[in-house]
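> Sequence and computational prediction follow.
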Amino acid sequence: MYLAKLAISNFRKLKNVEVSFRPGLNVVIGPNNVGKTAVVDALRALLAGADDPYPRFTIDDVHCPKGGKPSGPITFVYTFCDLTLDDEADFMSALKPAAGGLLEAQISVRYADPDQAGRLRVKRWCGNNDDVPLTSDMMENLRGVYLPPLRDAAQGLKPSRTSQLSRLLHLLSDQAGRDLINEELEKLDKALKTHAPLVLTEQSIVGRHKSMLGAQLAQALEIGLSASDFQKLAARTSLLVDSLEIEHNGLGFNNLIFMAVVLSELAKNPEAAFRGLIVEEPEAHLHPQLQSVLLNYLSSIHLDQGEKAVQVFVTSHSPNFASGAKLDTLVCLVETASGVRTFSPGHVSFGPSKREKLERYLDVTRAELFFAGRVIFVEGAGERMLISVLAEKAGYSLREHAVSLISVDGLNFDSFLPLFGETALNVPVAAITDADPPAVEMVAEQPKVAVYPASGDVVTLSDNTAAMKKHEDTFVKVFHGVKTFEYDLALHPELRPLMIAALKELKPQVGADLEKAVDAEIGDAAKAKTLFKGMFERSSNNVQKGSFGQALAAQIADHDGALPCPPYILAAIKHACQVAVPV
């Protein structure tokens, strides 16, 4: 069985939030201070294990609405699905009807009635009736292990009677195996006692002890192995790493080793009906490559024969984790004007092959979108560099407005935009694209010719841009000029000299020839057409847009004085920054 749903009410920043989970890996992501730790603590309120006491909450943990006061109980409701017949028998009093004639188990935890110190009293029950308590047998059937952030994995692997390593040794041994170990330890103990160093040491201590206390008070002393039987051996067993004590190993690798031990112990545990591993910020102590290795493993944990499935809950604000995870595993926490809510990218409807394309394109840079408060999407790297400097010249710092500027590499907006909007991630999104008006027939039965509009002309949008406009809602807006990004820049007389200067850096002779040709034209549209065709519609050796964008961005950044920003780009920047646009 697995935890399918967790409803959280009145807890810290979470007024009413329902989190959906899947079997296997679940990655809860979101920016800082959005409530990821609250989700972890809600999980721990039911799934805490012997090593991790159930969390205690106070009146300070009760949700406080803006301008109001905290009141009411904290409530967590857990719904478990895919129950076996044995699970149904173990959780009989928690069963409720589910879809398709199946049964699910519902368990609730409530924190209320603070004592004089402000600590809330906890109550756990089954089903809808809080008079049906959660029994100790049920609680033992819910096995969970919590790994906190900045954890000391070496400490968790040190020898002790309750260590994860000791538990695993007990799980993987039967009585016959333990008896054989006991026999071998007894033989070893007897053999060691015959060696001179031990004999002389024992004689020295016993003699001194008798002379100190006398024959009547002296106790019987002997030297032997401290781990003289299986129980003591398990409590004193430790791991060596490349023949070194584990304390001398790196923090990152120690955390991976500790997770391996914990997952082995959980999977081998035959007694628990549910096994969960809760990992908070696994990126701590791990460089990006190890983060990727860990994520790949957690995404498809291999189970040997006889092992049980483990459900894994990970919270992270690392783009490395978000970029490597499958969309179905992600759970986003989003802060909106009405409070925090959840969003599952895996539930989004994409066009054919668009989901797969998005998962391929989600590198570390683009995965930033899951943590962004505001987003501007552009077609390529050149636009990405230029939008940033144009915004600065217009008086808007995208960084200070918490705007993430993300390139979709071409016209792949339809793989990204479905993640945003009124029914998805509620953050302001500006998509800047080209109008790309189609060629028109100027003379009957003659080839169609490209259009080079003037500023303010009404143009026919390309099919792709028109389709993008259909994604618009309160949060998502699409912005375009009259032709392409570079052409729209060239329509401005203040920007053309900078464009020619950037071109001269890349192709000096082409830049010099174009400068003369542009000067010879009359009107902004004609000059823009000549400059655009001379760079990007040449018979051969077109200027690379990425290189040109980088050179032009440097020219704009270094220019003293004000520069115009094309109106549609300025409108996009203002929408992303949430600055009111005059009507």
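Structure's in. What do you need? Numbers count the residues shown, from 1 in each chain.

> can we go C-alpha only for contacts and neighbour counts from here?
Noted.

> Going along the chain, name the helices of the stretch 451-583 of the chain.
Along the stretch 451-583 of the chain, counting by DSSP state H, counting those that start in this stretch, helices occupy 463-469, 485-490, 496-506, 508-520, 524-536, 545-558, 567-577.

> scratch that, the stretch 151-300 of the chain
For the stretch 151-300 of the chain, helices defined by DSSP H, counting those that start in this stretch occupy the ranges 153-156, 164-171, 175-192, 196-217, 230-236, 251-268, 288-299.

> Please list all residues in contact with Leu369.
Leu369 sits next to Val375, Ser404, Ile406 when contact means CA atoms under 8 Å, 6 or more residues apart in numbering.

> By neighbour count, which of those wins?
When those are compared by neighbour count (other CA atoms under 10 Å), Val375 ends up highest, at 27 neighbours.

> Could you pull up the residues touching that residue?
Shown in contact with Val375 (CA under 8 Å, 6+ apart): Leu369, Val403, Ser404, Leu405, Ile406, Val427, Pro428, Val429, Ala430, Ala576.

> one more time with 6 Å
Residues in contact with Val375 (CA atoms under 6 Å, 6 or more residues apart in numbering) are Val403, Ser404, Leu405, Val429.

> could you dump those to a markdown table with distance to Ser173 and secondary structure?
A markdown table is the format used below for the contacts of Val375 (distance: CA to CA, whole Å; DSSP: H, G, I helix; E, B strand; the rest coil):
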| residue | distance to Ser173 | secondary structure |
| --- | --- | --- |
| Val403 | 56 | strand |
| Ser404 | 54 | strand |
| Leu405 | 56 | strand |
| Val429 | 57 | strand |
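
> Against that first model, consider the following:
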Amino acid sequence: MIMRHLVAENDRDTFLAQAQDALDKLEEHPAITGVSSGVQQHLTDLTDPVRKQTVRLGFERPRLERLARSLRLKMAEHDVDPADLSMSGLGYANLLFIATVVLELQHARESELTLFLVEEPEAHLHPQLQAALMEFLIEQAEMSVRDDNEGPAGRIQVIATTYSPNLASAVKTENVVVVRPAASSGAGTAVIPLAEIPLEREERRKIDQYLDVTRSELLFARSVILVEGIAEAVLLPVLARHCVLTGSSPSEQQNRRTFRGVTVINVGSVDFKPYIKLLLHEVNGSRLADRLIVITDADPELTADEKKTKKKDPKAGDAAGTTPPDGDSAEPQVDSDEDATVATEDENADKIQYNRGSDLENLRTELGVGAEVFHISEAPHTLEADLLVPGSNNHIVLGKAYLDQHPKSQRQWGEIVGSNSPARTFYVRLRNSKQLISKGQFAHDVARRIADGHQFECPDYLIEAVAASVRRSTL
């Protein structure tokens, strides 16, 4: 088929004529004439008494199909002699096959529309090759568009089915159609064209920029948890496994397996609305997600007194502090005079959208879904502060993570833990100084200790989020 498409008719005729000449010459080889002579001798003995027969060994007249069937594609790395395909990886062999099929698209201009169907093109390809392949397929479709006033339109439409977030992230959402089981009872398939979800232009642009390889997993997920930042994304799975879903009963073991299938997505901001609309807007009677949990912070306003900044004595230096105890066995000490950082008021702190929980509830009403589909978990303050669960010993693990970043700040941590409301005090200091801690590193240090078996209690709002993600109202 490829040779018929790629080779002109005159060239095919010449090719067949040359093949015939070559075969005619090959018939004169002793290996062939010798066999013919031997057979002829015995045949003569058998037929001469009645009617003598003559035999001749020769090749069948060559045809393009037979010659093409004898050809073998070979391939190897550049500057290496091509070898049998069995010596190449399956991914490159698949690309070679696609490349041969694509040759047929050269004749798509003779038709109004050519559909190019590709099933799971990501098979056996590493991510870079997946991206290159998708770019190639997109180019084929885009280059095919032409004016059809003087002939067939010659348009090519590529339809690729995939489970790969690499490929899903390579195209705009307007070009993605999600196929999933129907939400209603009984067998059936739901088709959800993302282009039909009524997103504002800016919302769609934001989603298209957001859906990188990691985050595009939400297009494949049935249960999704959206979080504001890296700290929640790091800590939530560890808290779920080590502090929440810890039982040994069959149902609790099933919960742990169920949570493995939950996709935790870091939005990287508080602007959840575009992603909620993408996941929960109903198209053709179905939604992308069966279950959505959003974890957000209340970020309450600071009082006038709380907004006051604390100035560090520039003459104090680092000598005022003392070396913290070695190892992780001791509790944080409070004998240092060093503050972890100079508290500076965040001028943009008051611009935070407050009461985001209530805003999300309003959006839930607009979308016409209930709490069993869209669950909202709101931290009283913010994650790092609310990990200081009242009555728990969480301050030990949190203090060690804090002192990992500021080894001479035992006094400051002691002030936080010793206050009437440690969570509120920590929150105020976080708001007054963005440099108080590196939140990502703090989360990693806390997660490491929890995974190592240190005692820790999960805040209630995160317990509710984990419970909702495994479709249970209580644990």
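Good, I have the coordinates. Just so we're clear, the structure is a prediction, and the values are computed from it rather than from any experiment.

> Got a TM-score for the pair?
In this superposition the chains share a TM-score of 0.71, using TM-score structural alignment, normalised by the length of the second structure; 390 aligned residues with a CA RMSD of 3.4 Å.

> Deepest-packed of the helices of the stretch 451-583 of the first structure, please.
Most buried of these, by mean neighbour count (mean count of other CA atoms under 10 Å): helix 485-490, with a mean of 23.

> Mean deviation, it versus the second structure?
Superposed on the second structure, helix 485-490 of the first structure shows a mean distance to its aligned partners of 2.0 Å (mean CA distance after the TM-score superposition for the first structure).

> Count residues in the vicinity of the closest residue in space to His107 of the second structure that isn't next to it in sequence, would you?
Counting by CA to CA, 6 or more residues apart in numbering, His5 is the residue found nearest to His107 of the second structure once chain neighbours are left out, at 7.3 Å. As a burial measure, His5 of the second structure scores 13 neighbours (other CA under 10 Å).

> same check, this time on Gly339 of the first structure
Neighbours of Gly339 of the first structure using other CA under 10 Å come to 15.

> Report the separation between it and Asn426 of the first structure.
According to CA to CA, to the nearest Å, Gly339 of the first structure and Asn426 of the first structure sit 11 Å apart.

> now the helix or strand hosting Lys96 of the first structure: which residue numbers in the second structure?
Secondary structure from DSSP states H and E places Lys96 of the first structure in strand 95-97. Here strand 95-97 of the first structure fails to align to any part of the second structure, judged by TM-score structural alignment.

> Pull out the buried positions in that strand.
By neighbour count with 16 or more other CA atoms under 10 Å, strand 95-97 of the first structure contains the buried residues Leu95.

> Pull the distance from it to the chain's centre.
Averaging C-alpha positions (CA atoms, centre = their mean, to the nearest Å) puts strand 95-97 of the first structure 33 Å from its chain's average.

> by contact count, what packs against it?
Contacts defined by 3 or more CA pairs under 6 Å, 6 or more residues apart in numbering; DSSP states H and E place strand 95-97 of the first structure against strand 103-112.

> other SSEs contacting the following helix or strand past the strand it packs on?
Downstream of strand 103-112 of the first structure, the next assigned helix or strand under DSSP H and E is strand 121-126. Judged by 3+ CA pairs under 6 Å, 6+ apart, the packing partners of strand 121-126 of the first structure are strand 103-112.

> what angle sits between the strand it packs on and strand 121-126?
Using axes from the mean of the first three to the mean of the last three CA atoms, to 10 degrees, the inter-axis angle of strand 103-112 of the first structure relative to strand 121-126 is 170 degrees.

> mind listing the helices for the stretch 201-350 of the second structure?
For the stretch 201-350 of the second structure, applying DSSP H, counting those that start in this stretch gives helices covering 201-210, 230-239, 250-260, 273-280.

> that older thread, minimum distance to Ser136 of the first structure: which of the helices of the stretch 451-583 of the first structure has it?
Among those, the nearest to Ser136 of the first structure by CA to CA is helix 567-577 (52.5 Å).

> List the neighbours of that closest one that are in contact with it.
Contacts for helix 567-577 of the first structure (CA under 6 Å, 6+ apart): Arg374, His401, Pro428, Val429, Ala430, Phe479.

> What of stretch 478-496 of the first structure?
Stretch 478-496 of the first structure is contacted by residues Ala430, Ala431, Ile432, Thr433, Asp434, Ala435, Asp436, Lys469, Asp524, Ala528, Phe532, Tyr568 when judged by CA under 6 Å, 6+ apart.

> Quick one: distance of that stretch to the chain centre.
Stretch 478-496 of the first structure sits 37 Å away from the centroid of its parent chain (CA atoms, centre = their mean).

> Which of the contacts of helix 567-577 of the first structure ranks first by neighbour count?
Neighbour tally across these (other CA under 10 Å): the maximum, 30 neighbours, falls on Val429.

> Which residues does the strand holding Lys96 of the first structure contact?
By CA under 6 Å, 6+ apart, the residues outside strand 95-97 of the first structure that reach it are Leu103, Glu104, Ala105.

> Relative to Gln106 of the second structure, how far out is the residue nearest to His107 of the second structure?
8 Å.

> and what of Gly154 of the second structure?
Distance from Gly154 of the second structure to Gln106 of the second structure, by CA to CA: 10 Å.

> Out of the two, name the residue with the larger neighbour count.
More crowded of Gly154 of the second structure and Gln106, by other CA under 10 Å: Gly154, with 22 against 13.
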